[in-house]
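Asker: Got a sequence here, can you build the structure:
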Amino acid sequence: MFSKSKCFVGGQIWSQTTRRITKWLKEVKSSTIRETQLQPTCSSPVYCYGPLLHTVQTAEPKLFKDSKTFVDMRMIHSQSETLDTFNKLMEKTEGKPSHEELKQFVNKNFESGNELENATLSDWKENPKFLEKIKDPVLRQFASDLNQIWPGLARQIRPHVIENPTQYSIEPVPNKFVVPGGRFMEPYYWDSYWIISGLLICEMPDTARGVIENFLWFVEKYGFVPNGGRVYYAERSQPPLLASMVDLYIKYTNDTKWLKDNIDTLEKELKYWLNVHTVDVNGNTLLRYYAPSAGPRPESYREDLETAKGNQALYTELKSGAESGWDFSSRWFADTDGSLNSIQVTNIVPVDLNAFYCGAVEHISNFYSILGNDKKSAEWKNIRDEFRESIYKVLWSEEDGIWFDVNITTGEKRKQFYPSNVSPLWTKCIGQNQNMVEVGDRVAKYVSQSDMFYYPGGIPTSSNRAGEQWDFPNAWPPLQGIMVEGLANSESQMAQQLSFNLTERWVRSNLRGFRDTNEMFEKYDCEVPGRYGGGGEYVVQSGFGWTNGVILEMLNAHGDELTADED
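Answerer: The predicted model follows:
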């Protein structure tokens, strides 16, 4: 694999050897967190930690219905002046300002907006060519309507933010970007994979490249891509799909010069995940979500205080759950019939995280091959092979014909249904001795025998009605996309038929919702086609970036055979 030389990665020594990953990457982070060992979420004493944030976010009654509202506001004055005004208020009131005094302080020192402006997408086209492949006129119009949404989701940073960054929580990324929608008015990491996929289908490579370059900018700044484009997200990442985004872009443009210019930054992110997120399970190296930093999430400050009640280990679990993108789900509970305060994300090896990473390593190996660097290509290919085998040995259930999450402490598989169980097919990261057709048949049998597959509004996120938004009955677009493409990748006829059946149901369900509301939503109700989902810490949001991208993928792949209505 690697030679015994060492290279410096992320401020730590990354040992390279010729044996298993577990021989050269032994450090496993402890799940027991002590607050004194941790840094705040970020350096801002307004947006990330401190008395001002705590006082505003815990006001009784609430100053804002949504905790994210306050930390997305800009400071009207400088940070030092804002803190000085707050300190004087606290001195005057002996640390107990009235609700009205606190409200006046916020109104005089903070305001919403004025950080972003609508952006013009120079490569947007009224009629991209893929529309011609869609035979059904209703679906063709649906696709055209989705294409019309992109300009409305395009944003760019105002110059004042770049000149006065400490007065804002928004990160001053250099390029235009496409937001998910609703309350999410900044770039988000894993959302953007499907946004980029949709942009490229709509022939917008310049916009897609700009979105990717913003994430590369984050890697250069932090060593990884944060959850989203706010300073308070700087303590955690999200599912590592940056290399997969680049793969989409390179396949569309064949821009090898751009790839050569950015390959080092891509590699830096992949090394970050190896350095920070690895765990050993019975001699096999895999990844977990792990986001330790002191205190509650600033954007969910009050909610985290109510859940964790000062327990730092639980704050870490909540942040790690947010890093997973599944915030929150009974998937992460110690007992799936439990509640949020039993969350144990850091003690679980997730199927999807490891499949995503395995796919990313495959991509970077291919990128180096394209660039003629056979040595680096072989190094990353060996890592890919290690992950393929670890996923097979630890997560694959020969008895059930599917992959399952695994409890790190016990090594036991958590045998619940989640669409994420299929992700190794999406990234084609099966065991080296497994056959894609045979594995596809096994997975198709597992999926087809589950009641979860047949709901009219899509596949639910879990079988558990726990009240969390990543649970039944919510059906999330990226999980439908992973299931559809994963089954199609398997080369199994049975799996491909299931893939098409789900594609048909999901497209018709989204179309029904769009006809009823003229909106696309971040999640849907699997029991009622077209109805938006619910649960969680905030109301359902519309827009919506990844929803549009997934539907465009499906229409692009099957537009010649899909119909809007049942025969």
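
Asker: make it CA atoms for all contacts and neighbour counts henceforth
Answerer: OK.

Asker: can you pull out the strands in the stretch 401-550 of the chain?
Answerer: 402-403, 405-407, 413-414, 474-475, 524-525 (DSSP state E, counting those that start in this stretch).

Asker: Helix, strand, or coil at residue 13?
Answerer: strand (DSSP: H, G, I helix; E, B strand; the rest coil).

Asker: before we move on, the earlier item: using TSV, lay out the strands of the stretch 401-550 of the chain together with mean neighbour count.
Answerer: As requested, these are exported to TSV (neighbours: other Cα atoms under 10 Å):
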stretch	mean neighbour count
strand 402-403	26
strand 405-407	22
strand 413-414	18
strand 474-475	28
strand 524-525	26
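
Asker: which ones are touching the residue lying closest to residue 235 once chain neighbours are set aside?
Answerer: Spatial nearest neighbour of residue 235, excluding adjacent residues (Cα to Cα, 6 or more residues apart in numbering): residue 41 at 5.3 Å. By Cα atoms under 8 Å, 6 or more residues apart in numbering, residue 41 lies in contact with 48, 49, 232, 233, 234, 235, 293, 294, 295, 297.

Asker: quick one: which of the strands of the stretch 401-550 of the chain is nearest residue 311?
Answerer: Smallest distance to residue 311 across the strands of the stretch 401-550 of the chain (Cα to Cα): 21.8 Å, for strand 405-407.

Asker: what residues are up against residue 486?
Answerer: Neighbours of residue 486 in contact, by Cα under 8 Å, 6+ apart: 422, 423, 424, 425, 426, 427, 428.

Asker: Select from the residues you listed every entry located in helices.
Answerer: If you go by DSSP state H, these have 423, 424, 425, 426 in helices.

Asker: Wait, the third one touches residue 492, no?
Answerer: No. Taking contacts as Cα atoms under 8 Å, residue 425 lies outside contact range of residue 492: 11.2 Å.

Asker: Overlap in contacts, the two.
Answerer: Residues touching both residue 425 and residue 492 (Cα under 8 Å, 6+ apart) are residue 440.

Asker: Here is a second sequence; please produce its structure as well for comparison:
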Amino acid sequence: MVSLAALVQLACLLRAASVLAQESTASPTLTLSTAIPSATAPTSSELPSQVSVPPKQAWCPSEIFCPGELLQTVNIAHLFPDDKTFADKPTSKSSQEVLAAFRNITNDTTYGQIIDFVEQNFGGEGRELEALTVPDFDPNPSFLQNVTNPLVQAWSKIVHGYWTQLIRGTNSSNLCGSDSECESSLIPLNHTFVVPGGRFREQYYWDSFWIVEGLLESQLYSVVNSTLQNFMDELDTIGFIPNGGRIYYLDRSQPPLFIQMLDRYVKVTGDRSILDRALPLAEKELTWWHDNRSLNVTSPFTNQTHLVYHYSVNNSAPRPESYLTDYMTANDPDAPTLNDTQKADLYAELASGAETGWDYTMRWFKDGANDGSLRNLGIRDLVAVDLNSILYRNHIALADLYGSSNDQADTHRSAAADLHTAVLDLMWDNDKLAFYDFNLATNKRKNFFSTANFYPVWSGIIPDALLQDSKAAFGHFASVNLVLSRYNGTFPTTFVNSGQQWDGPNTWAPHQYIILQALRALPANVSSGNPPSTEDGQSSWDLIPSGQLGMEENQLPPQPSNTGNITNTGPNADINVGNGTVVNGGNATSGEGWSVMLQRELANRYITSAFCSWVATGGSIEGMVPRLSPELLNITQSVNNTGNMFEKFSAFDVDSAGRGGEYTVQAGFGWTNGLVMWIASNYGNMLNAPECPLITLEDAQTSSASLNASPVMWTVAIAMAITALL
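Answerer: Got it, this is the predicted structure:
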């Protein structure tokens, strides 16, 4: 019997599925959305009382879209499920008229008054953007020839076509400016760009790295060039590349991958003419990170002092795109009261979390803080493994772009060498064979394992232990072997299920790419041998170095099963192992080596996750993959969908998207599509047709009796349970 608590949880999943049904990727044109404000209380009711407005932020000058009385009042009314909706609505009148209308609202403000105010003074979110066609779009790019499986090839071609749905430009006819009769939060861009999708209507910084990887495989070189030109425009005018293309992102950046996008573009196209403009601006970006995000740390291990980097945003107000969420975190009536200084520190931590790209994860929590509250963030005290690895790789890439006989190239090689030393000294644990963030508050490494572990090797920071010993090299990647043997999906960001979207069981495209590239970076002398074998009674857990994951085996989340008989300990936990390979892992080949084995399996598993969730939400391929019946698509609320490409997936269930976090899971989706292109191009001869555990009505009946059912099946179960109750 399904418990009431389970019904509540599953009802939330059903609602999320319903929202996803509205996020279809089928239409090739941009439909301007206009979310209609709706009250969460009777329209005649007064708004809840609110705390004092936070200090005005120097980086955000707008009285409408930046922290202030207007933004706070509208968010207190909670007219939209997503705070970002209002922040993206341009005004339909001049700023002065809008502010005057707001001041005319009585002191006893009601929900109805705020609804009327928004309806009368604001337009549809996203109207300043327009869908664009790409004249050089080729429906049959050459990378498709690398894909030997007909089904995977046909699907990859469909995903390649999704670029035409995500390409945008600034709509000058609807653009607000200083002399305009409207105001907008948009940062206008001069060139074409690709949006991630869903609520992410603008160009985003680190998303664009994986979008660019896909665009290069799709031979859309002009769009890549335009993307880089937009970033260079921002470096030229703003001084750094913000998180995304809205003014409310001007307090922060994101993982700094512009130089690596530039390097990839030049290497693939041979177009070095872009460097005349790009190289000085690349220097400008590195200077910004040095001046605003660097610090000196003296190692407790070697007593050496290193220049390293951390995420640290100067901000003392809620993020405008997540205003109510941040406001409630700081003013939670069920939590201890914070003073103004404590609130300012919390708001800075929340913004710093957004700058990391990983917003949020237990990785960022202060040591010993396990209650799940975002009040426990301690991001600014962490020297992040991934950030310092990225900056190391930036220096190497920039040196290569300058050429060998160049003084500036030598400067960057020297800076890279210093970061190489720092990362190995502060963050490498030779006993656990893993990298961990360095905690400034405790002056030691943080014992929390995440996919950040793989960034140094991807970047070229490979410890001697991994270069000299195949067993040690495998030990560094043993958790990948565990996931592929024990779970149905791809590699989770962490092994902690906190409810935050950058924790398990959620898996993300960027991290699968990082792991694959890290495996490719290993030299053949340590990666070409057979994987270590387990003795009778052992499992994939026994191959992981002691203490590496920071938990015991029985603390690992078990793979959910309809039968309910799967354990998360012992050899029986490796449910996917058989005949020398894993489920949805491709076909093993003789003598391929353990690194290639893991790459083959992970590449296949990623394609499976993206493909199967696409089919479960209405995707079909004529003559190959039939569309699910209306009855089944109704279960996933996808009757009008033609397949969703999700921003994140589940390590447990290749039929579903990920979950958790501040907003409904988004469909689109730029970096997901980009990694499909990259994997199809680089692993096309290893990819098999995915085996999807497709939804059936019989499965629905079975799943209703088990709380271990997969998330998609949970949705099925709750639909049936509610119907029965009614």
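
Asker: Now tabulate the contacts of residue 41 of the first structure in a markdown table and tack on distance to residue 263 of the first structure.
Answerer: Shown next, in a markdown table, are these (distance: Cα to Cα, whole Å):
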| residue | distance to residue 263 of the first structure |
| --- | --- |
| 48 | 32 |
| 49 | 35 |
| 232 | 27 |
| 233 | 24 |
| 234 | 23 |
| 235 | 24 |
| 293 | 29 |
| 294 | 33 |
| 295 | 35 |
| 297 | 32 |
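
Asker: Among residue 425 and residue 492 of the first structure, which residue is more densely surrounded?
Answerer: Comparing residue 425 of the first structure with residue 492 by neighbour count (other Cα atoms under 10 Å), the higher total belongs to residue 425, at 24 against 20.

Asker: which one in the second structure is aligned with the more buried one?
Answerer: Aligned counterpart of residue 425 of the first structure in the second structure: residue 457 (TM-score structural alignment).

Asker: Contacts only, for that match.
Answerer: 518, 521, 522.

Asker: Show me the strands in the second structure, by range?
Answerer: 129-131, 167-170, 193-194, 294-298, 305-309, 382-383, 428-429, 434-435, 438-439, 444-445, 506-508, 577-578, 581-582, 648-650 (DSSP state E).

Asker: Most tightly packed of the ones you listed?
Answerer: strand 193-194 (a mean of 28; mean count of other Cα atoms under 10 Å).

Asker: what range in the first structure does it sit on?
Answerer: Counting by TM-score structural alignment, strand 193-194 of the second structure corresponds to residues 177-178.

Asker: again, but for stretch 415-434 of the second structure
Answerer: Going by TM-score structural alignment: stretch 415-434 of the second structure matches residues 383-402.

Asker: how far out from the middle of the chain is the matching stretch?
Answerer: Centre-to-centre, stretch 383-402 of the first structure and its host chain are 23 Å apart (Cα atoms, centre = their mean, to the nearest Å).

Asker: how about residue 156 of the first structure, what's its match in the second structure?
Answerer: Under the alignment (TM-score structural alignment), residue 156 of the first structure pairs with residue 169 of the second structure.

Asker: Hmm, its match is touching residue 186, no?
Answerer: No. Here residue 169 of the second structure does not reach residue 186: they are 11.9 Å apart, not a contact under Cα under 8 Å.

Asker: what's the overlap in contacts for these two?
Answerer: Common neighbours of residue 169 of the second structure and residue 186, counting by Cα under 8 Å, 6+ apart, are absent.

Asker: Residue 228 of the second structure contacts residue 262, correct?
Answerer: Yes. The pair residue 228 of the second structure / residue 262 is scored as a contact, 7.0 Å apart, by Cα under 8 Å.

Asker: contacting residues for residue 149 of the second structure?
Answerer: Taking Cα under 8 Å, 6+ apart as the contact definition, residue 149 of the second structure lies against 684, 685, 687, 688, 689.

Asker: can we see that at 7 Å?
Answerer: If you count contacts by Cα atoms under 7 Å, 6 or more residues apart in numbering, residue 149 of the second structure has them with 687, 688, 689.

Asker: of these, closest to residue 152 of the second structure?
Answerer: Among the contacts of residue 149 of the second structure, and counting by Cα to Cα, the member closest to residue 152 of the second structure is residue 689, at 6.0 Å.

Asker: Could you check which residue of the first structure pairs with residue 348 of the second structure?
Answerer: Taking TM-score structural alignment, the alignment pairs residue 348 of the second structure with residue 316 from the first structure.

Asker: ugh, typo on my part, it should be residue 686 of the second structure
Answerer: Alignment note (TM-score structural alignment): residue 686 of the second structure maps to residue 561 of the first structure.

Asker: Excluding chain neighbours, what is closest to that match?
Answerer: Computed as Cα to Cα, 6+ apart, the closest residue to residue 561 of the first structure that is not its neighbour in sequence is residue 135, at 7.3 Å.

Asker: how far away is the equivalent of residue 327 of the second structure over in the first structure from residue 347 of the first structure?
Answerer: Counting by TM-score structural alignment, residue 327 of the second structure corresponds to residue 305 in the first structure. Separation of residue 305 of the first structure from residue 347 of the first structure (Cα to Cα, to the nearest Å) stands at 22 Å.

Asker: Neighbour count for the two, which is higher?
Answerer: Neighbours per residue (other Cα under 10 Å) separate residue 305 of the first structure from residue 347, with residue 347 holding more: 22 against 19.

Asker: which one in the second structure is aligned with the more buried one?
Answerer: Aligned partner of residue 347 of the first structure by TM-score structural alignment: residue 381.

Asker: got it, and residue 66 of the first structure?
Answerer: Matched to the second structure by TM-score structural alignment, residue 66 of the first structure sits across from residue 82.
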